[in-house]
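1. need a structure here:
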Amino acid sequence: MSLLDADLGEGRGWTKVGDGYAVTKKPRGLDRTKFATVPFAAMEAIPQGGAYSPDFVMKPGDAIASGTYFERGDVLVGKITPSFENGKQALIQELPAPFGYATTEVIPLHPISDRHDPRFLFFYLLHPDVRHYVAERMEGSTGRKRVPEHVLLDLAIPDLSQVEQKAVADGLETLHRAITAEGYCERTAQDLKRAAMRALFTKGLRGEAQKETEIGLVPESWELRSLLDLCDIRSGGTPRKSVPEYWNGEIPWVSGKDLKAPTLDDAIDHVSAEGVEAGSRLAPAGTVLVLVRGMGLAKDLPVAVITRPMAFNQDIKALVSRGKFSGKFLRSAIYVHKDRLLARIVPSAHGTMTLNLNDIETFMVPCPADPTEADEIVAILDAIDRKIDLHRRKRAVLDELFKALLHKLMTGEIRVADLDLSAPDAKPVAEVAA
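-> Prediction:
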């Protein structure tokens, strides 16, 4: 049942957003050109997913040609597709000036009295049922549809007391702070890994002197080896889609869309053994898969180690180690020097990004003389990866909990008084998630 069709329970009813909020309008006679600086938020600065504050830039008042006027306490709702559907909105709690301007593609809503907590409206508008209801009422041409102001003002919203609004907002805010903290920890751990990789592949672990090479500094005893010297390089393929027996089997079939993490445990698509025989190829566990054709190369080098045998398509090369160095070490050695490979990308006749086979075969990576040093480097990076994964999984769990609580608190199925949100893993919260 949609939130908007829910029975809110005894003592609760519905009202309209417009009964508690109005669209903020620029005061008559205000001349922004007379202000030395004014906070400005472009659409890309409007957050999505629950963060409050936009990433303001300070602009001279006379440099703002157009925009939407807003004040402290406003909820800024992105009104154009797909910004609205994606949850782009902001809550102006702090403002380094009496007012600010944002993109013209937002609607600023201001509470008409202290009875209304704008945080409550902010979280309510994140509910997927609410987003869906409003999105169905957007107006305009395809690709440029916008939310009319009257649709937001006429939107039904639970009619809660000021105390109840604050309690719900406090609870959801507490949980979202935990989500934000986990995201910060994940990003910090990723920064740590990047720094560790640079240090490990230029200084090693033995405290050696460094030497200059064609790819930069490496430890004195290390040597440069080509990928062709270290690996068997294999090509993949795609079984015919018109043969059902080739697909939906037990074997993961990797394409560019799967290469989003250093380690790959599964793939979105799967093929049968017959599919592999007919049009693909199987790579053993520990193989490094690197994308050599596709738009995924536009920003990064998609490369991963597979943890079990997998098939792969023609846009990927499989680097099967000949045994001296593990796939995890080779993957890291490639990725830390990825900019040299990315510099070799050429667009095909159809504009697709491509790495030539020769570029892969001749790519040089630094290798320690003692293979145990390579294993120790892998162990260090694995430990950091586990920390990244821990924060990612905790954030995912908290995000699911946030969605569940958002619905249950808005419908009155549970009350904040029933929860202990002092810690994200408190028992009552865990019971709600279940």
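
2. okay, CA-based contacts and neighbour counts for the rest of this
-> OK.

3. next up, the contacts around Leu217.
-> Thr202, Lys203, Gln210, Lys211 (CA atoms under 8 Å, 6 or more residues apart in numbering).

4. how about a cut-off of 10 Å?
-> Neighbouring residues of Leu217 by CA atoms under 10 Å, 6 or more residues apart in numbering: Phe201, Thr202, Lys203, Ala209, Gln210, Lys211, Pro366.

5. in what helix or strand does it lie?
-> Assigned by DSSP states H and E, Leu217 falls within strand 216-219.

6. tabulate the contacts of Leu217 (CSV), appending distance to Ala396, secondary structure and neighbour count.
-> As requested, the contacts of Leu217 are exported to CSV (distance: CA to CA, whole Å; DSSP: H, G, I helix; E, B strand; the rest coil; neighbours: other CA atoms under 10 Å):
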residue, distance to Ala396, secondary structure, neighbour count
Phe201, 32, helix, 24
Thr202, 35, helix, 20
Lys203, 36, helix, 19
Ala209, 43, coil, 12
Gln210, 42, strand, 16
Lys211, 44, strand, 14
Pro366, 36, strand, 22
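
7. mind putting the residues you listed in JSON lines, distance to Thr238 included?
-> Shown next, in JSON lines, are the contacts of Leu217 (distance: CA to CA, whole Å):
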{"residue": "Phe201", "distance to Thr238": "36"}
{"residue": "Thr202", "distance to Thr238": "39"}
{"residue": "Lys203", "distance to Thr238": "42"}
{"residue": "Ala209", "distance to Thr238": "48"}
{"residue": "Gln210", "distance to Thr238": "45"}
{"residue": "Lys211", "distance to Thr238": "44"}
{"residue": "Pro366", "distance to Thr238": "33"}
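
8. one more, please, to line up against the first structure:
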Amino acid sequence: MTEINKLITNNIAVWSSAVQAKRATGRGTSKKIRFVGIESLRNLIVELALQGKLTHQETSDTPSKQLVEKVNAKRAQLIKNKLLKKQKSKVSFEPTTKPYSIPSNWCWSSIGELCELAPKNELADECEVSFIPMPLISTSYSGSHGHELKKWAEVRKGFTQFADGDIGLAKITPCFENSKAAVFSGLKNGVGSGTTELHVARPLIKEINPRYLLLFLKSPLFLRVGESKMTGSAGQKRVPKDFFSTFSLPLAPEEEQSRIVAKVSELMSLCDQLEQQTEASIDAHQVLVEELLTTLTNSQNAQDFQQNWTRIAEHFDLLFTTEHSIEQLKKTILQLAVMGKLVPQDPTDEPASDLLKKIAQEKEQLIKDKVIKKQKTLPVISNEEMPFDLPKSWKWARLGEIGITSTGKTPSTKVPEYFGGDIPFIGPGQISPSGQLLQEDKTLTEEGLTQSVTANANDLLMVCIGGSIGKSTLANKAIGFNQQINAVSPLRIDPHYLHIAVSTDSFYSSVISKASGSATPIINRSKWEELLVPVAPLAEQTRIISKTNDLIALCEGIKHGLNNAGDIKVKLASSIVGSALS
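-> So this is what the prediction gives:
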């Protein structure tokens, strides 16, 4: 036991440093962290507990075979007294596999051998009971749960019944894989009912500790094999009752069950503390990085900017050590790019004001030639609207001023001839959070494209509704797009510069501020066209694109190195777990 304790305590740095960022589904990056090392430590604790390697075996403990004999006698008595139904066909509880060795005073058994399955309760209809839907069952090792109060008459039929001391296991995906399971306690009148997606077991004798059985149901081996045994269609897969009732369970003596439950509870509490400390440290690091990077975008002049950058550069290796910190650095690079702080201005460049005049003249000619319709006059930009100051040669413009805008459309799905051609048709799901155009899952025919809206190569596409509002990309060829996306075909503005501009946090903030709806934000096209874009001289746009691409590539290289180091830490944690169990 001393060696096992050392294995856990001597590798605290490994457990706490093996972390992975959870992937964001919307625009931007997620701050959420998955503590892979601590997850591995929790799994290791449970595996060791169920192999008899976490606590001392005592010679005075009653061998677990005697518990099984007592269970069998109790089952026979209950059947004789007609309090328990006899199995229609003889079920063998003898495990077909013994996945690892166990102490000599333990024995192999199963949930079905030790418990009554799917027990029923007898109660007056007017009594109040606890009702527990699936969301109120936790995934924690404590097996905790919440409850609602209902009359027994309301929930007696059509739901799963249980009582204090019963063990419930979620049988449906993904709840099973997420380890939703509980030992029911504190139920109103000692009785409850709840979701039908539970397997429930009631120990036949008090010497079987339900919290020990809960550990077994939450063990990595049980969950891994159970997942492979699930039946049913995707999204509706369930763990069969036979697996739940017959999978090999290492049964410890009564006294050792209690010692194991207490030890695991103690160690899980330490894991919780370690996770909280690690999370607090990561949070503090993220705040520090964000505060220091903000000083760059808030710099008042070149001297101030140089001082702020020097402060960051001196501690670069300490600051940019996580994927999140690198993503924040990338965002700052984009923001500095469109503030005119990334590359020097050249006084010989044609100013942005002249560029905007040429764009206006070109649009007038397109209207005159009836290529596009005349758009409504956009409001004059006020000083109050400008989110930050620009260099003298730059100019603010509204998105609708610098190109030809459009909103997508989905062809009628009732006409099969519109679909299945060679032309990609995209929705928000085909625009990645990082601004990449992903593989389409639908295509249009030439006829179908006439019923949609066309975006040509280098047109900018942006999601304008839902949780991924603000995601943007550039079309790489002629494609169709749906009504959840707005597009702008830039005139004389470099599309790659425009993509940088709309990928900044400041532009995203303007999208959100103009959007309506809280649960499902949406920005209509007229408001979208009024959003402000900082326009640099065309020559400077080219320099900005080049510099930005170089710096983003460096960031990606650093992130790749960090991810490789993170993978090594995760593998190291896994290796330690493997060595402990071998």
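
9. work out the TM-score between the chains.
-> TM-score of the superposed chains, computed with TM-score structural alignment, normalised by the length of the first structure, equals 0.51; 291 aligned residues with a CA RMSD of 5.3 Å.

10. show me which pair in the contacts of Leu217 of the first structure is furthest apart.
-> Greatest spatial distance among the contacts of Leu217 of the first structure (CA to CA): Ala209 and Pro366, at 14.8 Å.

11. matching residues in the first structure for stretch 399-409 of the second structure?
-> Using TM-score structural alignment, stretch 399-409 of the second structure lines up with residues 227-237 of the first structure.

12. how far is the matching stretch from where the chain is centred?
-> From the chain centre to the centre of stretch 227-237 of the first structure is a distance of 31 Å (CA atoms, centre = their mean, to the nearest Å).

13. what are the buried residues along stretch 165-183 of the first structure?
-> 165-176, 178-180, 182-183 (16 or more other CA atoms under 10 Å).

14. how much space separates the residue nearest in space to the middle of the first structure from Arg344 of the first structure?
-> Compute the mean C-alpha point of the first structure, and by CA atoms, centre = their mean the closest residue is Gly183, 9.6 Å away. Per CA to CA, to the nearest Å, Gly183 of the first structure is found 33 Å from Arg344 of the first structure.

15. and Ile544 of the second structure, which of the three is it?
-> Under DSSP: H, G, I helix; E, B strand; the rest coil, Ile544 of the second structure falls in the helix class.

16. tell me the counterpart of it in the first structure.
-> Match for Ile544 of the second structure (TM-score structural alignment): Ala374.

17. do I have it right that its match meets Gly204?
-> Yes. Judged on CA atoms under 10 Å, Ala374 of the first structure makes contact with Gly204 at a distance of 8.9 Å.

18. who touches both of the two?
-> By CA under 10 Å, 6+ apart, the residues touching both Ala374 of the first structure and Gly204 are Cys367, Pro368.

19. tell me which stretches of the stretch 1-150 of the first structure form helices.
-> For the stretch 1-150 of the first structure, the helices defined by DSSP state H, counting those that start in this stretch occupy 118-124, 128-135, 149-153.

20. so which helix or strand takes in the corresponding residue of the second structure for Asn358 of the first structure?
-> Superposed on the second structure with TM-score structural alignment, Asn358 of the first structure falls opposite Ser526. Ser526 of the second structure belongs to helix 525-529 when elements are defined using DSSP H and E.

21. can you give me the buried ones in that helix?
-> Buried residues in helix 525-529 of the second structure, counted by 16+ other CA under 10 Å: Arg525, Trp528, Glu529.

22. can you pull the contacts of the second one?
-> Yep, that's Trp528 of the second structure we're talking about. Trp528 of the second structure neighbours (CA under 10 Å, 6+ apart): Arg398, Leu399, Gly400, Thr405, Met462, Cys464, Asn486, Ser510, Val511, Lys514, Ala515, Ile522.

23. next step: the residues you listed restricted to helices.
-> Ser510, Val511, Lys514 (DSSP state H).

24. what subset of these is buried?
-> Among these, the ones that count as buried (16+ other CA under 10 Å) are Ser510, Val511.

25. can you list the ones in helices among the contacts of Trp528 of the second structure in TSV and add distance to Leu214 of the second structure?
-> Formatted as TSV, those follow (distance: CA to CA, whole Å):
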residue	distance to Leu214 of the second structure
Ser510	50
Val511	48
Lys514	50
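
26. Ser579 of the second structure: which of the ones in helices among the contacts of Trp528 of the second structure is nearest?
-> Checking those against Ser579 of the second structure by CA to CA gives Val511 as the nearest, at 52.2 Å.

27. hang on, the earlier thing: so which of the contacts of Trp528 of the second structure is the most crowded?
-> Within the contacts of Trp528 of the second structure, most neighbours by other CA atoms under 10 Å means Cys464, with 27 neighbours.

28. surely it and Gly517 touch.
-> No. Judged on CA under 10 Å, Cys464 of the second structure makes no contact with Gly517 at a distance of 11.9 Å.

29. what are the ranges of the strands in the stretch 301-434 of the first structure?
-> All strands of the stretch 301-434 of the first structure, identified by DSSP state E, counting those that start in this stretch, fall at 303-306, 310-312, 316-321, 346-347, 353-354, 364-367.

30. the last one vs the second structure, average distance?
-> If you overlay the two and look at strand 364-367 of the first structure, the average distance to its match in the second structure is 1.5 Å (mean CA distance after the TM-score superposition for the first structure).

31. kindly report the same for the third one.
-> Following superposition, strand 316-321 of the first structure is found to deviate from the second structure by 1.4 Å on average (mean CA distance after the TM-score superposition for the first structure).

32. can you pull out the helices in the stretch 201-350 of the second structure?
-> So, for the stretch 201-350 of the second structure - with DSSP H, counting those that start in this stretch - the helices run 210-217, 220-229, 241-246, 254-297, 302-314, 316-319, 323-337.
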